[in-house]
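the sequence and its predicted three-dimensional model are supplied below.
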Amino acid sequence: MRVLVIGGTHHVGRALVETALRRGDTVTTLNRGLSRAPAPGVEALVADRTDPDAVRLALSDQTWDAVIDTWAWAPNVVRDTARLLADRAGHYGYVSSRGVYAWPWPTGADESAPLVAGDPGSRDNADYAAAKRGGELAVIESFGERALLARAGMILGPYEDVGRIPWWLRRLQHGGPVLAPGPADAAVQYIDAIDMASWMLTAAERGIGGAFNLAGPPGHTTIGALLETALEVTGSNAELVWAPAEVLEQENFLLGMEFGLRYPGDSHPTGLHDADVSAALAAGLTLRPLRETMADTWAWLQREGDPAPRPDAPSPAQWFDPDQERRVLDLVRARDHT
């Protein structure tokens, strides 16, 4: 296919570009040209996404089989681009989020669960959920059944710039006793950015439209398996010490919130890691083994160093305090010996 990736330098965008090139697609990217050099073989177009005239000039009169848009902010930007490309692209894939569902998320919810309100013309960057829903509506407005809405769960894998797995890999690398957010058998749903990219490109090729929850099936893995696998790929001798969610809540230690395992006042929230993803699986979604995701992320960190954190993502300093970890470690070990 001829594919236009809007973005293409960070996390999902970079995974999309590299996956498309491996497939043999002809790839064009559109971004500000400020982050990374274009991948070899990519036609790199440069424009400020928030300037419709600049985007129009950069895209010229080209056509594409598929567009994939990774924009995560004001919906009016998606609306302007989708309108511009409505007659020049056969398919528009939008990287959305399970955040578009109204909170609290029902247990086992599929794509029919209630949604937040969204406005495709909104210029508001502050409300992530409303912005993503507005972006969905903007794509539907111009592409209708040719629009694919990829409602991703927690996105992991190489190039992650949110600060979850890269932080944990570095923490485990340092060794010693490491407080882990328990219970170890708590279910975790995630999607590897590479698996997501492969599925979105194949869906575009097959002309699949509509909304899909994207994550592994419920029960696919646990926080224990995830962190033990991370420990294994680093080759570290660190010791995972599992803290019950109730203890972390009692001590006001935010550990575990980075994985959505709990929230303040709710030690065991439902709906976060048990979404119904049967529609995506039926439409061809496949998942790499967890160890491949962890190993590829670790190899990337060693090769390129720690990524600059996204400005809209909470920094580890906001949810992790070494002194507090030591205090809670002592508390958990004391409980284990009584």
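Cool, got the structure. Here the structure is a predicted model, which means the values were calculated and not measured.

going forward, measure contacts and count neighbours with C-alpha atoms only.
Will do.

helix or strand for the residue lying closest to Ala283 once chain neighbours are set aside, which one?
Closest residue in space to Ala283, ignoring its immediate chain neighbours: Ala203 at 7.8 Å, by C-alpha to C-alpha, 6 or more residues apart in numbering. In this assignment (DSSP states H and E), Ala203 forms part of helix 193-206.

going on from that helix, what's the next piece of helix or strand?
Heading C-terminal from helix 193-206 (DSSP H and E), you reach strand 210-214.

list the helices and strands that next one packs on?
strand 147-152, helix 278-282 (3 or more C-alpha pairs under 8 Å, 6 or more residues apart in numbering; DSSP states H and E).

closest one to Ala299 among those?
Across these, Ala299 has its closest neighbour in strand 147-152 (23.8 Å, C-alpha to C-alpha).

dropping in the other structure now:
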Amino acid sequence: MRLLVIGGTSFVGRTIVGEALGRGHEVTTFNRGLTGKDVDGVEALRGDRSTGEGLRQLDGLVFDAVIDPGGVVPAHVLRTARALAGSAPFYAFVSTTAVYRTWNTASVDESTATWPGVADEEGDPADFEKLPFHKRGCELAVEQTYGPDACLIARAGSIVGPHDNLGQLPWWLTRTAEGGRVLAPGDPGRGLQLIDVRDLSAFVLDQVEAQAGGIHNAVPDGPNTTMGRLVGNCVQATGSNATPVWMDEGFLFSQGVQPWAELPLWIPDVPDTAGLRAVSGTSAKAAGLRTRPFGESVREVWEWLRSGGEVRTAPGTPPFGLSGDKEQQVLAAWDSREK
């Protein structure tokens, strides 16, 4: 197939490009050339879809499908979809489960209500507070232009893997590699749903090759690891002497420790977040999503980091991780509490 990948230089896009080339497809990337090098073997086009003029490089080109792994501004995605509707019969968009409005239910599936979105809305791609609204607007831009049968909407959850551009799993690996007592949050048996970027990419390409339209939660069909196994896998992969100190969530909150931001991937056990551990992946599994053992992802992310891999976050992305000073303060407070 002849594929056009919007972006294609960072994390999900980069992995999709690599997978597509490995399958023998002809890949053209379209980006501004700002976030990284294009993968060897692609035809690289430069442009900026924030304006109509910025899409001129695509005039007259024909593709079998478009893959858009990182669109955030609805108007940009709408402009892209309209520009390509006559020259590419299928459009695959990687969205996020953050588009769902309610997370206090036992299960979240594709029928769960989403936040409202506007297909032609402009916005700041670094405005993460509006991400759920903007991603839903991007979905609508694709759906309204292509129709439901000629587009794929893959709603990913938390993504891990080599070339990570967020840094959640890399933070845990780097911290455990330092050794010593490591602050660990809540119940070690708390389930997590994490997808490897390579499994997500393979799923997207499978659907593109089949020209199979639809909306899928691209997540494992149920928890595929726990917080305890995640930390344990990190200790094992790094070969460190790190010892996790599991603290109850009430204590962590009393110390001002922030879930997700300071302790990445920690989802508190409160009613408002119950659905974050129970996103249905049934539809994607039925469509062919296959997921590797999570411990394999941890080992290979560590290998990537050791070989010189570096987390390169997008502009405006807040950093993840607890500072060393604050961790020591919380550990000292925990020790005092137990005496």
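Structure received. Since this is a predicted model, take the numbers as computed values, not measurements.

need the TM-score from the superposition.
Once the chains are overlaid, their TM-score stands at 0.93 when taken by TM-score structural alignment, normalised by the length of structure 1; 332 aligned residues with a C-alpha RMSD of 1.8 Å.

tell me how far the residue nearest to Ala283 of structure 1 lies from Gly135 of structure 1.
19 Å (C-alpha to C-alpha, to the nearest Å).

same deal with Asn125 of structure 1?
Between Asn125 of structure 1 and Gly135 of structure 1 the computed distance is 11 Å (C-alpha to C-alpha).

between these two, which is the more surrounded one?
Gly135 (32 against 14; other C-alpha atoms under 10 Å).

map the more buried one onto structure 2.
Gly135 of structure 1 maps onto Cys138 in structure 2, with residues paired by TM-score structural alignment.

which strands and helices lie in contact with the helix or strand that that match is a member of?
Element membership of Cys138 of structure 2 [criterion: DSSP H and E] is helix 131-146. When contacts are defined as 3+ C-alpha pairs under 8 Å, 6+ apart, helix 131-146 of structure 2 packs onto helix 74-84, strand 91-96, strand 151-156.

using JSON lines, lay out these together with distance to Leu289 of structure 2 and mean neighbour count.
Output for those, formatted as JSON lines (distance: least, C-alpha to C-alpha, whole Å; neighbours: other C-alpha atoms under 10 Å):
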{"stretch": "helix 74-84", "distance to Leu289 of structure 2": "25", "mean neighbour count": "23"}
{"stretch": "strand 91-96", "distance to Leu289 of structure 2": "14", "mean neighbour count": "25"}
{"stretch": "strand 151-156", "distance to Leu289 of structure 2": "11", "mean neighbour count": "25"}
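
could these go into TSV alongside distance to Val182 of structure 2?
TSV is the format used below for those (distance: least, C-alpha to C-alpha, whole Å):
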stretch	distance to Val182 of structure 2
helix 74-84	41
strand 91-96	30
strand 151-156	29
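
what's the closest of these to Trp172 of structure 2?
strand 151-156 (21.0 Å).

what stretch of structure 1 does that closest one fall on?
Strand 151-156 of structure 2 corresponds to residues 147-152 in structure 1, going by TM-score structural alignment.

average distance between the matching stretch and structure 2?
Its aligned residues in structure 2 lie a mean 0.7 Å from stretch 147-152 of structure 1 after superposition (mean C-alpha distance after the TM-score superposition for structure 1).

hang on, the earlier thing: give me the common contacts of Asn125 and Gly135 of structure 1.
Contact criterion C-alpha atoms under 8 Å, 6 or more residues apart in numbering; residues shared by Asn125 of structure 1 and Gly135: Ala74.
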